[in-house]
Each structure stands twice: as C-alpha cells, then as structure tokens.
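No letters, just coordinates:
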C-alpha cells in the first residue's frame, strides 16, 4: 500500500522538501489544518520556512524527530574611522518557538565565535530572564597577535573558538563584548557568532573577512509538548496516552519520552515503517526486498511485522539467515557416503 507521509488531502512537499505530518502547510481538502499546533510550515517562492519566520527549512524528519534549518548569524562590525566602536550589529535573534516544540540539538550542533579580540555569547529564554531579557548559557573568546595568528582548520581561540551547547536550548540571541579593533581592521573588521552543525563547518582564515556570512545550518530536535512548551504542561508518554490529543495514532506505533526537553515522540513498531503520527501511517516492511538489511541465505517469506527464512525441502542449516542451506541425506545415504569416504581414504 502507498505509504502515508502527510495528512490526506494536504500538500506533501515544497521546493523539493518533504513535509511529513505533524508538519504541514495550510488547510487540507477537508477543511482541517494540515499540521499539528506548533508545526506549521509556510511554502514561499524559494521553498519551505517555519511559519511566521524567515527560517528556511532544509529537511524535516519524523524518525529521528529532527529538522534542519538555516539560522541567522550574529554579527558586529566595527567603524573604519573609529575602530573602537561597532557600527553594525545583529543579534541573529529568531522567534521560532512560540509553541515550544523545538530545542537546538546539543548532540549535533556547536556554538562558533569568529573574530580577533572578541567575546561572543548566546542567550536563551529557557530559564529566568536576566541580562537584556535573556539568560546567558555559554560563549567563548578569541585573540590574535597579528594577521597570521588565525590558521585554516584551527578553531582554538586564535580567530575562532567553539563550544558544545547544553540540552534544552530554546532560543538564540547572540551578544558580543566590544574591544578595540584598531590594529586589525584589515583582517578582522567583524565579529561573528552562530550555531552550526558540528560536521558542517571547518574554519578558514578568510572567514574573518566574509561579509556574506548570514546563515548557518542548524539541527532542531522537536517533540510533542504542551501549550507554549511549558515544562509543566508537557506530558510524558504515560500521561499523554490517557488524553484525547495523544499523537501516536498508528496502531503499529509506540511512544518514547523526549530526550532533549519535556514531551514525547512517536515511532513505528519493529517490523513497520512510515509515519506514526498518522492513522495507518505505519506499514509492514517487506524484509525480503532488502537482503542487505534483513539477510536470508535460504527461502525468504515476508510476514506481518517480520519475516521467515527457511530452507527448501531436503536442505538444512543451523541458521538460514546467516548460513547457507546444505542438502540433507537420509540415514542410509549418509552410511553409504561414509563408507565411500573411508574406502577412498584407505587407497592412499
């Protein structure tokens, strides 16, 4: 059967990007929203964006529960005539988390700060608000003695530094400490701070002069959470299963508590694949069609939620999934073969 990805009657892709439910675009054929609250996607002329933001969506996935988006870069550039004062400033702030479904992936992202004689930090509204309305989690600092201090491929506080981010980060607000840039305007006129996929960035000294650095690829973890994403309003699997808004709708699915923040996610049961957030969204896997992943050196037969691997009549194997089937001889034939082997051996 056709595998369900999006809600029936809803747009399933935008700009070459699949839009799986609970994500969705607009209203479907039946007049109902194509998305679960907090997961709305807008389809614009150049592709999908998170609703009511300018964050371009690169990928949406239900298993694992993650999204890849292009996040703004924070920047501070100094005045050429007064290099002790910044003339251009961008906090790279976004308001993507109105419903609290997203967390920046601490496993897949890192914070990078570029610039000479600069300190960059990132803030989040996860806890009590402090400086400028945001609590500051982390940052790092760089120095340069000369234009040759920063080296390609090195991000260890000489023009570039990076740090891991903690779980639970819900917001981005970049801030810089101003330092005198008088002696470095020709090789480091700006400071940059950004979250980025830790496998998708390698520092180059030329990055210090990249005026085009505006966005970076960032992974978001997402989960089914309560109204506004408040921890107290977000349910665990055990609690959510008793509510009318339980998200795991496929019969062949199960619930797992979220690992980055409160809430839960839904997965298809073993032997099934598809979208656990849709009724009939998880369908049987035909294991016999994928011998690399589901080995069978005998006769393969698909079953609901699993498969059988057996030997044909007259053949046997201790484990036909890993060992080839060999002919099975009746006792009389085995005695004849044994006698023949002994006779042949005695001739030599």
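Ah, there it is. Here the structure is a predicted model, which is why all the values come from computation and not from measurement.

Please make it C-alpha for all contacts and neighbour counts, starting now.
OK.

now the strands: where do they sit in the stretch 51-200 of the chain?
Remark: strands assigned in the stretch 51-200 of the chain by DSSP state E, counting those that start in this stretch are 57-62, 65-72, 74-78, 86-90, 102-104, 109-114, 118-124, 135-142, 160-164, 173-177, 190-197.

I'd like to know which of those strands lies nearest to residue 257.
Relative to residue 257, the nearest member of the strands of the stretch 51-200 of the chain by Cα to Cα is strand 65-72, separated by 11.7 Å.

How far does the closest one sit from its chain's centre?
How far strand 65-72 lies from its chain's middle: 8 Å, per Cα atoms, centre = their mean, to the nearest Å.

Can you give me the buried ones in it?
Residues 65-72 are the ones in strand 65-72 that count as buried (16 or more other Cα atoms under 10 Å).

Then stretch 241-261?
246-250, 252-255, 257-258, 260-261.

State the number of residues packed around residue 238.
By other Cα atoms under 10 Å, 12 other residues sit near residue 238.

Is it in a helix, a strand, or coil?
Recorded secondary structure, residue 238: helix (DSSP: H, G, I helix; E, B strand; the rest coil).

ok, so what distance separates it from residue 270?
Plainly put, residue 238 is 20 Å away from residue 270 if you go by Cα to Cα, to the nearest Å.

repeat for residue 85
Distance, residue 85 to residue 270, by Cα to Cα: 59 Å.

Please compare the first structure with the one that follows:
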C-alpha cells in the first residue's frame, strides 16, 4: 500500500513538470474579429456581429455605428438600436404600438403592425412580457403564419385615475394596464388592439392605448411621463430582449458543414426556434466561441481564494481543468469537495527511493492510461450530474410526488433516455418537425423497436410552463379513450422536457380545412363524423373520466387525424381537473383567442361550458372552412361572424362549397343550430357536451342509413325509400329524434330556406 502511494506521488510530480513545460499562461482574448473595431460608443460588438466589411459573419449580423448620436449608437440591420450584446441575447430599443378612438367617426384607428425579424432573432418568451396600457382595450399579438395562436390581455378602467393608480403600484393587473407572458419565442407577428366598449365615457378623455413587448420587470413609470397626455404621443421605445442564433440548420448538420461557426474548445447548442444553433465555450474555457481560437483556457489556480483545492494542496492548471496535489505524507485528491488530503504514516527512505525510480520508468504509460481513465470517468460523471440537474429542473421530483400521492390509478409512464430519443429523431433534425405550438415543437421519430412516435419538445421551461408540463403528464396518464391521444412516456434528462405520444399520421384538422395547397378536402360525411368523435371525447372528459377534466384549449389544430381520418384530441397542457363537488374552478384565463369563452374571459370561472364554446367554434370551422381568427373579415372572430350570419338568415353565404354540395339542407341546418347554441355568450344557456354528442351521433346514424339508398330523399321528408340490402327506412321526419340541444330545429327550417 505504501509503495503504491509513493508511485502516485511520483506521478503527480511528473504531471506538474509536464504541465509547466507545455501549458502556456492564460492571455486576454478580444471578443471582436482581429483588426475590426471593438466598440460603438460604450457598447462592445463581439463577433459574429461586426462593423465594416469582413468583420461580421454575414449580413444578418452587420452593425452600423450611428456617429451622429452622443454617445454613438449601434444599429442592427441599420434600424434596430442595440443596448447590449451578450452570448445569448440582444437587448434592444423596440417600438411601442398605439391605437386611438375617433369620437366623430366612432371608429378605432388601429393599424396592423407587422414585426418581421429573420429566424436568427426572436423575442425571448423567458425574458420578455406583453404589456397593454389604456382604458377598455383588448390587445393581442398573433403569429404571422398562424393567426389562431395569440397572446394578449385586457385593460379596463372606471375613471381617468385608474391608469395612474395601476402605474404607481407597478402591478399592471388589469386596471388601466395589463401584462402577460409570451407562450413561445416569436420572430414575426402582428400586434393589434381592439376596444371592449367604445361608448364608455372614459374613451372621451383617454382615447388612445399602447401595447408592446418589453423585457420582464419593466418599469412602466420610469418610461412614461404621467403628467402629460402620454397616450396621445405617436412614438415610444422600450427595452426588449431578442434571442439570437447563427446558421440555418441544427447542430448535427452544422458540424458536418465547412461553414460551421463554432471555434475550437466549444460545443454546439440548438436554437429554441428550431432553425440555427448557438456556440458556447467548453467547460474550463472562456472567451468568444465564434472566433477560431476565441475560447481560452481558464487558469483556475490564479486566485488562491477561488480555487477548489485545499490550501495545503498544490493547484496545477491543465487545459480545460486543473488538478490538486497533496503534500508528502498525505494522500487524496486535494479538492475541497473531494476526498481532500489525508495524512498518512511517514514513509521509509528506501521505499521513497524505489518508488521514485519505478515512477520515472513507468510514468509515461501510467500518465496516459490514468489521464484517459480520469477523463472518461469525469465525462461520465459530468453527464450524470447534468441529467440529474435537468431531471430536478424539469419537475421530475415533483412529478414523482404527484404520482405517488395521486388517489387515482395512474398508468406507469415509461421514462425514455435522451440518447434513445435523439437517435429516434436524428438529433432532432429540422426535417422531422411535424408541428409547432405555443408550448413546444413536435417531431416525428422512430424508436429502436421500429414503432413510429410523436415527440413533443417543450420550449425553455419556466415555473409556469413546468406546471403545465406536469399537468399534461398526470392527466394523460389517467385517460384511456380511442379519440384522445395516448401518452407513451417522457424524458426529463434534457434541458427541456420531452413527451412521447402515439403518432397520428394525417396531421391536424386545421391543415385539412384551411391549407389552400391541401389536395384532399374532407367530405361532409367525414366532417360530421369527426365532430361526433371529438364531442364524444369531450363528453368523456367532462363526465365519464374518474374526475371531471376541462381541456381549455379546444381548437382545430389540436384535433389530429389518422390515416383513416379518425379524430384524436391532443395537447392537454392547459387542462384542469374540476372536483366532483364543484361546478366551476377559478383559474387564470388561458387559451387561444378565437376559441376563448367570453364568459370565462370576463369572470375567470372555468366550467365545462368553456369547452362547449370552443367546440362550437370548431363546428363553425367544419361548416365554413374558415379560420377562427381572420384579418380578412369585418368580424375577425369566426364565432361572432357565424352568429351574425345565422341572425340575418345568410348562413349559406358563408358555408364551405363542399358542405353545400354534399350535405342535406336539414342536416346542415341541424348542425348550424347546434353550433349557434354552443356559441351562446351566456355559458349556462349552452348544451352539455353529452347532449351535443347524442345529437351528432343521431345525425351520423341517419347519414349511414340514408347513404345506402339509391336515390335522394325529397326535401319534404315524405317519400319512403328501400335500401339496396332490402332494409327499410321510415320517413325522414320520423327517423331522426331531436335531442335537447337541437329542439325546435324543424320549425326553424322554413325560416332559413324561405
């Protein structure tokens, strides 16, 4: 044992000698490309950004220094004022949108303000928030490519002083000012404001409103002077934070390319946006990871107070790390968080001489073998620590606690390894993306057993989204229904959590209804069946599941279709369980604009009737083929557009041509009447999902009976037909029994078609 200790001491001595010979002293490194200007005013411009030809990576990162300002101001792409550039974010001065009510015309002058950034720059959902200031306004932003996904809030007032009151409290809680978080990083979007009640007297004295994206914890009072009519000013700028990345592909693909932007001693990290990547210095290095030799070794031994070695141990810097050597008569790793230095017995002189000789002879072999073993061991231990860290960060402990304390039987959810899911998606290759939403990106993957799955990769998780992630796992683990997506498992070892679902091959219903380039159009018969299947799934959630569940985000993009156009309900991130002894749940208003229940929006009380309203919007989409929110209509919300058409007896003017050509008028009107009842502004007057399911099933059964006839039943429902298989069908007016949600339909048919 003593001989072995002496050999180790010898190895450490030789290691120190080699380190001093081959390791250069750390030198300060510039963050700017050599030969290029380092600053504009008092702001450092690090590469890949740069000023002047050849100083930036490409045109997307070109900085112009406005020398006419004092101090000079850097501008990105000649228009965006930069306040700060860091390794992960850009802090910018961003414009404030304003909208004013014209008392004489009775209209609101509110322009469509597009915010267009390249995919290299996006508003960070973890660093920013959306704020609206004004009286009786509803402000929101919608993604440019999908106008149904929106984030917004409402600001109400009773008096002029309400704005000043909410400013002074810094709460911005909905009285004169409101704020909400972004659901995901966004590069391109429209910002809009609408008045809630334009006849309110408050609009006479405060006719304008403001809306903008700003960095979190933004001090409104600091930027807006309340002593003047600040709402009538035309231009304001507020600080906002942009996430940035380089390239157009993910890390696995980028590393294989010649134009890979990361230098030596770096690692690559995929952008949250899905396109592009980021470079970071490896552990033990610091500097600019985008320069060829920008990441320099950190000399951990420079500051004795900051080193991780014990004071009695000798600290030796090595590339990317350091080592601690205990003095003679001690053994151990010498580290504060390790085994430290343990005093041993005094060695004999002969043993010391022999061990020194042996050490000098075998040291090259031992040094190489030990170094490789230590490196692999440290790398393995570091990966394990990182996985454990992510497991805790992604709510693994909380999820385990919730499952163990759940009174209901929760199916065992499989825990996948990150390596297995990376292999299944080719390193989360962009070509594997099959959908993106407010809470994450969905990839198509193939597991080792050959099964095809859908893997949902959440956006960067904050505390709020963590609750949504855990909520989705718990709810889906308790549900077993053929029209509700099946959760197969999850992975918590990555920076963002991953959920693994059954793969539903035909994509969301919204693509089939709204994508003009879609070759196949859904028939009237299939539309009716899809509506019936989703109604059944919701009825199950509301009344047949072990505990009542409100989905809270029913929309056509959350209804998936398989190869046989079987409908499957998905995305339970916003769902909430309602105790059986309660009729409602008071909850923060969340959902998708265009589908959001106005009763829930105003009261904050969540009931199963909120899902009924959203389902009514989906029914309107199936009937009209139009989107829930559209800037091309006078009434942008499909719900109000549909109600107006029904009220004015213009239903057939807004129906999809395929519905008109294939459907029977009384069937179409039956569904339209049901849709109208689902869209009642007063939730208590809406039918239950069970009632809706029964009515749609009855319509579907009659459709099946009717399809086997050789000729069409006449419109007066009086002629009896014979089936090809010798079955008989009674007169249409007797074969369909109207349920509680469609009563009085017959007497309304003549009104519609007169």
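All right, it came through fine. On a predicted model such as this, the values are computed, not experimentally measured, just so you know.

TM-score of the superposed pair?
Scored by TM-score structural alignment, normalised by the length of the first structure, the superposition of the two chains gives a TM-score of 0.76; 306 aligned residues with a Cα RMSD of 3.1 Å.

for the buried residues of strand 65-72 of the first structure, which one is nearest residue 287 of the first structure?
residue 65 (23.7 Å).

Now do the same contact list for that closest one.
By Cα atoms under 8 Å, 6 or more residues apart in numbering, the contact set of residue 65 of the first structure is 221-223, 265.

Residue 9 of the second structure -> the first structure?
Using TM-score structural alignment, residue 9 of the second structure lacks an equivalent in the first structure.

which non-adjacent residue is nearest residue 9 of the second structure?
Nearest in space to residue 9 of the second structure, with sequence neighbours left out and distances taken as Cα to Cα, 6 or more residues apart in numbering, is residue 328 at 7.6 Å.

Spell out the secondary structure type for that neighbour.
The local conformation at residue 328 of the second structure, judged by three-state DSSP, is coil.

State the number of residues packed around it.
13.

And the alignment partner in the first structure of it, how close does it get to residue 299 of the first structure?
Using TM-score structural alignment, the equivalent of residue 328 of the second structure in the first structure is residue 313. Remark: distance between residue 313 of the first structure and residue 299 of the first structure (Cα to Cα) = 10 Å.

circling back to that earlier point, find the pair from the buried residues of stretch 241-261 of the first structure with maximum spatial separation.
It's 252 and 261 that sit farthest apart of these, by Cα to Cα, at 25.3 Å.

Could you pull up the residues touching residue 69 of the second structure?
Taking Cα under 8 Å, 6+ apart, one finds nothing in contact with residue 69 of the second structure.

right, and the secondary structure at it would be what?
Secondary structure, three-state DSSP: residue 69 of the second structure is coil.

Where in the second structure does stretch 262-276 of the first structure align, residue-wise?
Taking TM-score structural alignment, stretch 262-276 of the first structure hits residues 275-289 over in the second structure.

List the buried residues for the matching stretch?
Buried residues in stretch 275-289 of the second structure, counted by 16+ other Cα under 10 Å: 275-282, 284-289.

gap between it and the chain center?
In this view, stretch 275-289 of the second structure has its centroid 24 Å away from the chain centroid, taken as Cα atoms, centre = their mean.

show me the contacts for residue 101 of the first structure.
By Cα under 8 Å, 6+ apart, the contact set of residue 101 of the first structure is 38-39, 222-225, 229.

of these, closest to residue 108 of the first structure?
Closest approach between the contacts of residue 101 of the first structure and residue 108 of the first structure, by Cα to Cα: residue 222, at 13.4 Å.

Nearest residue to the residue mapped onto that closest one from the second structure in space, ignoring adjacent ones along the chain?
For residue 222 of the first structure, the aligned residue in the second structure is residue 244 (criterion: TM-score structural alignment). Residue nearest to residue 244 of the second structure in three dimensions, not counting chain neighbours: residue 121, with 4.6 Å by Cα to Cα, 6+ apart.

Just name the most buried of the strands of the stretch 51-200 of the first structure.
Highest mean neighbour count of the strands of the stretch 51-200 of the first structure: strand 190-197, a mean of 26 (counted as mean count of other Cα atoms under 10 Å).

Remind me what that one packs against, helices and strands.
Helices and strands touching strand 190-197 of the first structure, by 3 or more Cα pairs under 8 Å, 6 or more residues apart in numbering; DSSP states H and E, are strand 65-72, strand 74-78, strand 109-114, strand 118-124, strand 173-177, strand 215-222.

Those into JSON lines, with extra columns for distance to residue 59 of the first structure?
Below are these laid out as JSON lines (distance: least, Cα to Cα, whole Å):
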{"stretch": "strand 65-72", "distance to residue 59 of the first structure": "5"}
{"stretch": "strand 74-78", "distance to residue 59 of the first structure": "23"}
{"stretch": "strand 109-114", "distance to residue 59 of the first structure": "15"}
{"stretch": "strand 118-124", "distance to residue 59 of the first structure": "24"}
{"stretch": "strand 173-177", "distance to residue 59 of the first structure": "23"}
{"stretch": "strand 215-222", "distance to residue 59 of the first structure": "9"}
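
For residue 322 of the first structure, find the nearest of these.
strand 65-72 (32.8 Å).

relative to strand 57-62, how tilted is that closest one?
Angle, strand 65-72 of the first structure to strand 57-62, by axes from the mean of the first three to the mean of the last three Cα atoms, to 10 degrees: 160 degrees.

can you count the residues close to residue 500 of the second structure?
Look at residue 500 of the second structure: counted by other Cα under 10 Å, it has 25 neighbours.

Following element in sequence after the helix or strand containing it, please.
Using DSSP states H and E, the element containing residue 500 of the second structure is strand 498-502. Once the chain leaves strand 498-502 of the second structure, the next helix or strand it forms, by DSSP H and E, is helix 509-514.

Now that next one: buried residues?
Taking 16+ other Cα under 10 Å as the criterion, helix 509-514 of the second structure shows 509-513 as buried.

just stretch 197-205 of the first structure next, same as before
197-198, 203-205.

In helices, which of those fall?
Within these, no residue falls in helices by DSSP state H.

Need those residues in a markdown table (columns: distance to residue 323 of the first structure).
A markdown table is the format used below for those (distance: Cα to Cα, whole Å):
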| residue | distance to residue 323 of the first structure |
| --- | --- |
| 197 | 42 |
| 198 | 41 |
| 203 | 49 |
| 204 | 51 |
| 205 | 55 |
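
ok, of the buried residues of helix 509-514 of the second structure, which one's closest to residue 164 of the second structure?
residue 510 (43.0 Å).

what does that closest one align to in the first structure?
Using TM-score structural alignment, residue 510 of the second structure has no partner in the first structure.

ends of stretch 241-255 of the second structure, how far apart?
Taking Cα to Cα, the first and last residues of stretch 241-255 of the second structure lie 28 Å apart.
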